[in-house]
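*Asks:* the following block contains a protein sequence and its predicted model.
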Amino acid sequence: MPFVCPGKLSWPELVGVDAQVAVATIEKENPGVQAVIVKPYGIIPPIFSCARVVVNVDCDYIVRRVPVVG
């Protein structure tokens, strides 16, 4: 049986939102995760983690991709 991460897993409603607002929203809606801001061309470790949400932002710190657990 595959492992399933608990809580909310994605936040499509945060695309276009300021990064700090997105981080606060994510960590409030799923207290078991830490939201990590990744700038353009930033490197994301290729290890899946149920405790991490990647928040991809542009140069103006606006969310550009749907934040997801991983």
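*Replies:* Ah, there it is.

*Asks:* contacts and neighbour counts: CA atoms only from here.
*Replies:* OK.

*Asks:* what segments of the protein are strands?
*Replies:* Taking DSSP state E, the strands of the chain run over residues 34-38, 52-56, 68-69.

*Asks:* format the ones you listed as TSV; extra columns: distance to V4 and mean neighbour count.
*Replies:* Putting these into TSV (distance: least, C-alpha to C-alpha, whole Å; neighbours: other C-alpha atoms under 10 Å) gives the following:
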stretch	distance to V4	mean neighbour count
strand 34-38	17	18
strand 52-56	14	22
strand 68-69	11	20
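
*Asks:* now render those as JSON lines, adding distance to I62.
*Replies:* Output for these, formatted as JSON lines (distance: least, C-alpha to C-alpha, whole Å):
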{"stretch": "strand 34-38", "distance to I62": "10"}
{"stretch": "strand 52-56", "distance to I62": "8"}
{"stretch": "strand 68-69", "distance to I62": "16"}
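
*Asks:* one more structure, for comparison:
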Amino acid sequence: MYSLPRCPGKNSWPELVGANGEAAAATIENENSNVNAIVVVDGVPVIMDFRCTRVWVWVNRAGNVVRAPRIG
């Protein structure tokens, strides 16, 4: 069975669902300096490799977070 690597620092932000995506990205990077938070519109294809240094911030067309951002 494959297990995901353990990444340093906070790795999930469920409290940001509904928040503005750009503000959420800033919060994420402030709370975990090891990551780069990337805002992307929900449904747009992205690379699927796992990285401890990346957080996808999925937003709707209005720019609000639609799912809990997490490292990956």
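*Replies:* It's in. The shown structure was predicted, so the numbers you read here are calculated from the model rather than taken from an experiment.

*Asks:* picking that back up, to G7 of the first structure, which of the strands of the first structure lies closest?
*Replies:* Among those, strand 68-69 comes nearest to G7 of the first structure, with 9.7 Å by C-alpha to C-alpha.

*Asks:* still on that earlier bit, among the strands of the first structure, which comes closest to L9 of the first structure?
*Replies:* strand 68-69 (5.2 Å).

*Asks:* sorry, back to before: between the strands of the first structure, which one is closest to V15 of the first structure.
*Replies:* Between the strands of the first structure, strand 52-56 lies closest to V15 of the first structure; by C-alpha to C-alpha that is 9.3 Å.

*Asks:* name the surrounding residues that touch the closest one.
*Replies:* Strand 52-56 of the first structure is contacted by residues 19, 22-23, 26, 33-40, 63-70 when judged by C-alpha atoms under 8 Å, 6 or more residues apart in numbering.

*Asks:* again, only this time at 10 Å
*Replies:* 9-11, 14-15, 19-20, 22-23, 26-27, 30, 32-42, 44, 61-70 (C-alpha atoms under 10 Å, 6 or more residues apart in numbering).

*Asks:* please identify the buried residues of stretch 9-24 of the second structure?
*Replies:* Within stretch 9-24 of the second structure, the residues that count as buried by 16 or more other C-alpha atoms under 10 Å are N11, W13, L16, V17, G18, N20, G21, E22, A24.

*Asks:* all helices of the second structure, in order?
*Replies:* 21-31 (DSSP state H).

*Asks:* just send the buried residues of stretch 9-24 of the second structure back as JSON lines, with distance to V57 of the second structure too.
*Replies:* Formatted as JSON lines, the buried residues of stretch 9-24 of the second structure follow (distance: C-alpha to C-alpha, whole Å):
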{"residue": "N11", "distance to V57 of the second structure": "12"}
{"residue": "W13", "distance to V57 of the second structure": "10"}
{"residue": "L16", "distance to V57 of the second structure": "9"}
{"residue": "V17", "distance to V57 of the second structure": "9"}
{"residue": "G18", "distance to V57 of the second structure": "11"}
{"residue": "N20", "distance to V57 of the second structure": "10"}
{"residue": "G21", "distance to V57 of the second structure": "7"}
{"residue": "E22", "distance to V57 of the second structure": "9"}
{"residue": "A24", "distance to V57 of the second structure": "8"}
